[in-house]
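Student: Kindly generate the corresponding structure for this input.
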Amino acid sequence: EIEYAEAHNIPLKINRETNYSKDKNVWHLSHEGLDLEDPANEPQYNKNGFLELGVSPENAPDKPTYVTIHFEKGVPTAIDGKKMKALEIVETLNKLGGENGIGLLDIVENRLVGMKSRGVYETPGGEILYKSHEMLETITLDKETQHYKKLIAQKYGELVYNGQWFTPLREALAAFVDETQKTVTGDVKVKLYKGNVINAGITSPYTLYDENVASFGDDGGAYNQKDAAGFINLFGLSTKVKALLDQKRDID
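Tutor: Next comes the predicted model:
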């Protein structure tokens, strides 16, 4: 990060007319203040000079852009088959995402000191990476791990937001995440179109998706549809018993 800051100038388009409070780095650009302080005001995405990393979805091309991202153990390592370092990947996706109106976020944050603060963010490359990574996890993580990872994501985000990176809890959660990423390897093809990151195909050598098991057809596959009847009876037994007892108490 230090080498990047020394080698690159990060200019901000600030003048008296659009003097928003801005915070810009290679990952994102934030806009706060002025008319944005009132949550009732729509951000001026189409106003000349407001957006810096891209365009609004309305001004994005009518033709979609396809891009394929390769992940190794959860880490993006290549775009469209070309190996790249992390910085180059973010810069490349920032350009592609920005051109297609990707990565705009309008949120009211809950700050550490207790106040609420409204901010508008531009994170084109980040949104592509996050959504692509999540798509890959849908076929490489088992249900329990995938669901539990989402539960701790909010706590992890709070720790980072509150400046508690160097804490035992953050380190413990990071160890959990590292463990979950051992099989998150593969390619994710996405379609970028007018602010949307659309799934266009996922492949992984560690996929847990089996078409034979997932098939809805009765073709003698691994899933015997007759097994569903017994499962439903057992799975719903507690609900059935409660309903019967409630009905009995109402009658008596």
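Student: from here on, contacts and neighbour counts on C-alpha atoms
Tutor: Noted.
Student: now the strands: where do they sit in the stretch 101-250 of the chain?
Tutor: Remark: strands assigned in the stretch 101-250 of the chain by DSSP state E, counting those that start in this stretch are 104-110, 116-122, 186-193, 196-203.
Student: Please identify the deepest-packed of those strands.
Tutor: Across the strands of the stretch 101-250 of the chain, averaging neighbours per residue (mean count of other C-alpha atoms under 10 Å) puts strand 186-193 on top, at a mean of 23.
Student: Include distance to Glu171 when you put the strands of the stretch 101-250 of the chain into CSV, please.
Tutor: CSV is the format used below for the strands of the stretch 101-250 of the chain (distance: least, C-alpha to C-alpha, whole Å):
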stretch, distance to Glu171
strand 104-110, 23
strand 116-122, 27
strand 186-193, 26
strand 196-203, 30
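Student: List just the one of these that sits closest to Leu234.
Tutor: Among the strands of the stretch 101-250 of the chain, strand 196-203 comes nearest to Leu234, with 34.9 Å by C-alpha to C-alpha.
Student: What are the contacting residues of the closest one?
Tutor: 101-102, 128, 131-132, 135-136, 186-192 (C-alpha atoms under 8 Å, 6 or more residues apart in numbering).
Student: picking up where we left off before, of all the strands of the stretch 101-250 of the chain, which lies closest to Lys149?
Tutor: strand 186-193 (19.1 Å).
Student: chain center to the closest one, what's the gap?
Tutor: Distance, stretch centre to chain centre, for strand 186-193: 13 Å (C-alpha atoms, centre = their mean, to the nearest Å).
Student: by contact count, what packs against it?
Tutor: Strand 186-193 is packed against strand 65-72, helix 124-140, strand 196-203, with contacts defined by 3 or more C-alpha pairs under 8 Å, 6 or more residues apart in numbering; DSSP states H and E.
Student: just these: most buried one?
Tutor: helix 124-140 (a mean of 21).
Student: now the angle from it to strand 104-110?
Tutor: 80 degrees (axes from the mean of the first three to the mean of the last three C-alpha atoms, to 10 degrees).
Student: Please state the offset of helix 124-140 from the chain centre?
Tutor: With C-alpha atoms, centre = their mean, you get 6 Å for helix 124-140.
Student: this one next, for a side-by-side:
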Amino acid sequence: MGKKVVLGFSGGLDTSFCVKYLTEDQGYEVHSIIVNTGGFSEEELKNIEEHAYRLGVKSHKTVNAVKSYYDSIIRFLIYGNVLKNNTYPLSVSAERLSQALHIASYAEELSADAVAHGSTGAGNDQVRFDMIFHIMIPGIEIITPIRDLQLSREAEISYLKEKGVEMNFEKAAYSINKGLWGTSVGGRETLSSRGMLPEEAWPTQVTQTGSQEVKLSFEKGELKAINDDIFKHPSEAIQYLQSIAGPYGIGRDIHVGDTIIGIKGRVGFEAAAPMVILKAHHALEKHVLTKWQLNWKDQLAQFYGNWLHEGQILDPVMRDIEGYLETSQRNVTGDVYVQLQPYRFQVTGIESRFDLMNSKFGKYGEMNTGFTGDDVKGFTRIFGNQTLIYHLVKTDNDK
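Tutor: Next up is the predicted model:
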């Protein structure tokens, strides 16, 4: 019996290749594990398990990590309104870290000789998986067949066909990663700097027309209800909102970013619920937080998102920033109204008992009841005093 290896398995092209290659060509005893971060139905998970056994794994484990994924990562991305390069909601970046942590734990549980993943040598995932494994299970051998053999998708398909593997190879032409916080889509159109994914490549087809209003109810920064329907856990609210907004084609885009390994990368994604939630949450924050709360949140959240994207979820500074982000949400409670339309949405307003835009203190551009005109005259003289001194001194010295 060969060495025992734990393989992070999704049932797609890359990990299917890994099973066949590791078992039949390398003689390993493969134990596959799929960590569901919101991308699979129960039926799909069952089919993936059956597929794994047909490929030849010794055992297969399914982990439901949806709620823990939200609790440990996604809620902080919402608190911080995190969008990579002001575009991408870190859909795959975040879920890979959750998956890597569960895979490492399982490898330790089985006393495995090695751990394996199906990442290529040209993307971010290889760094995220490798780094988590190095930290959580130091010294264990990390096997990466796709990266080490430098395989193209066409070569993988050819290999699996030769092995008699039956799967949807036409679908495998696109790399699709679906999770609670969005779906990424990679294919030939994203390999160059120009080109858009064809309609059939998007996992969610556009079937909705017209428009509808939805009410998102937040409590201390977390989405608790939609149209007054209360959910037991925010992850359920996210999935429900995705079912409403996804068919409008909302949240489709192409992200171009800097990879961890230094090259530029381009990927398509659809993230209807994340985009609506982030914009709605940010709109509510602009009403209930002070300008310096918003200022520092923006700075810390940008660092948090970038560091998370680069796989550094275990850095203790992340816990420090999460502490600030969570504290900042104590008054982020209220309802946000959003109008959904094909391919777009608009936040139309908020209602909150913590709203600082309160007519008791004045109406912007019309009337202020908090201070007098004379107060403003004195304030502006003091507020600009140092700059006045600078220019007077500069003028004297320029003569």
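Student: on that earlier part again, could I get the helices and strands packed on strand 186-193 of structure 1 in JSON lines, plus columns for distance to Ile2 of structure 1?
Tutor: JSON lines is the format used below for those (distance: least, C-alpha to C-alpha, whole Å):
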{"stretch": "strand 65-72", "distance to Ile2 of structure 1": "25"}
{"stretch": "helix 124-140", "distance to Ile2 of structure 1": "20"}
{"stretch": "strand 196-203", "distance to Ile2 of structure 1": "31"}
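Student: The ones you listed: which one's closest to Pro43 of structure 1?
Tutor: Closest of these to Pro43 of structure 1 is helix 124-140, at 16.8 Å (criterion: C-alpha to C-alpha).
Student: Thr15 of structure 2 belongs to a helix?
Tutor: Yes: assigned with DSSP: H, G, I helix; E, B strand; the rest coil, Thr15 of structure 2 falls within a helix.
Student: Could you find the counterpart of it in structure 1?
Tutor: In structure 1, nothing lines up with Thr15 of structure 2, judged by TM-score structural alignment.
Student: rewinding a little: of all the strands of the stretch 101-250 of structure 1, which one is nearest Gly54 of structure 1?
Tutor: For the strands of the stretch 101-250 of structure 1, the distance to Gly54 of structure 1 is smallest for strand 116-122, at 7.9 Å, taking C-alpha to C-alpha.
Student: which bit of structure 2 covers the closest one?
Tutor: Residue span in structure 2 matched to strand 116-122 of structure 1, by TM-score structural alignment: 264-270.
Student: Now do the buried residues in stretch 155-174 of structure 1.
Tutor: Within stretch 155-174 of structure 1, the residues scored as buried using 16 or more other C-alpha atoms under 10 Å are Tyr156, Glu158, Leu159, Arg170, Leu173.
Student: ok so, going back, of the strands of the stretch 101-250 of structure 1, which is nearest Ala60 of structure 1?
Tutor: So among the strands of the stretch 101-250 of structure 1, strand 186-193 is nearest, using C-alpha to C-alpha, at 7.6 Å.
Student: Superposed on structure 2, what's the mean shift for the closest one?
Tutor: For strand 186-193 of structure 1, the mean deviation from structure 2 after alignment is 1.1 Å (mean C-alpha distance after the TM-score superposition for structure 1).
Student: Show the contacting residues for Lys63 of structure 1.
Tutor: Going by C-alpha under 8 Å, 6+ apart, Lys63 of structure 1 touches Tyr193.
Student: Where does it fall, secondary structure wise?
Tutor: In this assignment (DSSP states H and E), Lys63 of structure 1 forms part of neither any helix nor any strand.
Student: ok, it to Tyr193 of structure 1 distance?
Tutor: Here Lys63 of structure 1 is placed at a distance of 7 Å from Tyr193 of structure 1 (C-alpha to C-alpha, to the nearest Å).
Student: now do Asp23 of structure 1
Tutor: Separation of Asp23 of structure 1 from Tyr193 of structure 1 (C-alpha to C-alpha) stands at 26 Å.
Student: do the same with Gln146 of structure 1
Tutor: Taking C-alpha to C-alpha, one finds Gln146 of structure 1 at 27 Å from Tyr193 of structure 1.
Student: Ok, Asn199 of structure 1 next?
Tutor: 11 Å.
Student: hmm, back to that, what's the average distance of the match of strand 116-122 of structure 1 to structure 1?
Tutor: Stretch 264-270 of structure 2 sits 1.0 Å off on average (mean C-alpha distance after the TM-score superposition for structure 1).
Student: List the contacts of that stretch.
Tutor: For stretch 264-270 of structure 2, the external contacting residues (C-alpha under 8 Å, 6+ apart) are 123, 182-186, 190-193, 197, 202, 249-259.
Student: again with stretch 168-177 of structure 2
Tutor: Contacts of stretch 168-177 of structure 2 (C-alpha under 8 Å, 6+ apart): 12-13, 39, 92, 153, 157, 183-188, 201.
Student: And Thr69 of structure 2? What does it align with in structure 1?
Tutor: Actually, residue 69 of structure 2 is Tyr. It isn't Thr. By TM-score structural alignment, Tyr69 of structure 2 lines up with nothing at all.
Student: Specify the local secondary structure of Tyr69 of structure 2.
Tutor: helix.
Student: thinking it is in contact with Ser98, fair?
Tutor: Yes: with contact defined as C-alpha atoms under 8 Å, Tyr69 of structure 2 counts as touching Ser98 (6.1 Å).
Student: okay, and the common contacts of the two?
Tutor: Thr37.
Student: For the contacts of strand 196-203 of structure 1, give me JSON lines that also has distance to Lys73 of structure 1.
Tutor: Converted to JSON lines, the contacts of strand 196-203 of structure 1 look like this (distance: C-alpha to C-alpha, whole Å):
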{"residue": "Gly101", "distance to Lys73 of structure 1": "29"}
{"residue": "Ile102", "distance to Lys73 of structure 1": "25"}
{"residue": "Ile128", "distance to Lys73 of structure 1": "17"}
{"residue": "Lys131", "distance to Lys73 of structure 1": "16"}
{"residue": "Ser132", "distance to Lys73 of structure 1": "13"}
{"residue": "Met135", "distance to Lys73 of structure 1": "14"}
{"residue": "Leu136", "distance to Lys73 of structure 1": "11"}
{"residue": "Gly186", "distance to Lys73 of structure 1": "9"}
{"residue": "Asp187", "distance to Lys73 of structure 1": "11"}
{"residue": "Val188", "distance to Lys73 of structure 1": "13"}
{"residue": "Lys189", "distance to Lys73 of structure 1": "17"}
{"residue": "Val190", "distance to Lys73 of structure 1": "19"}
{"residue": "Lys191", "distance to Lys73 of structure 1": "23"}
{"residue": "Leu192", "distance to Lys73 of structure 1": "24"}
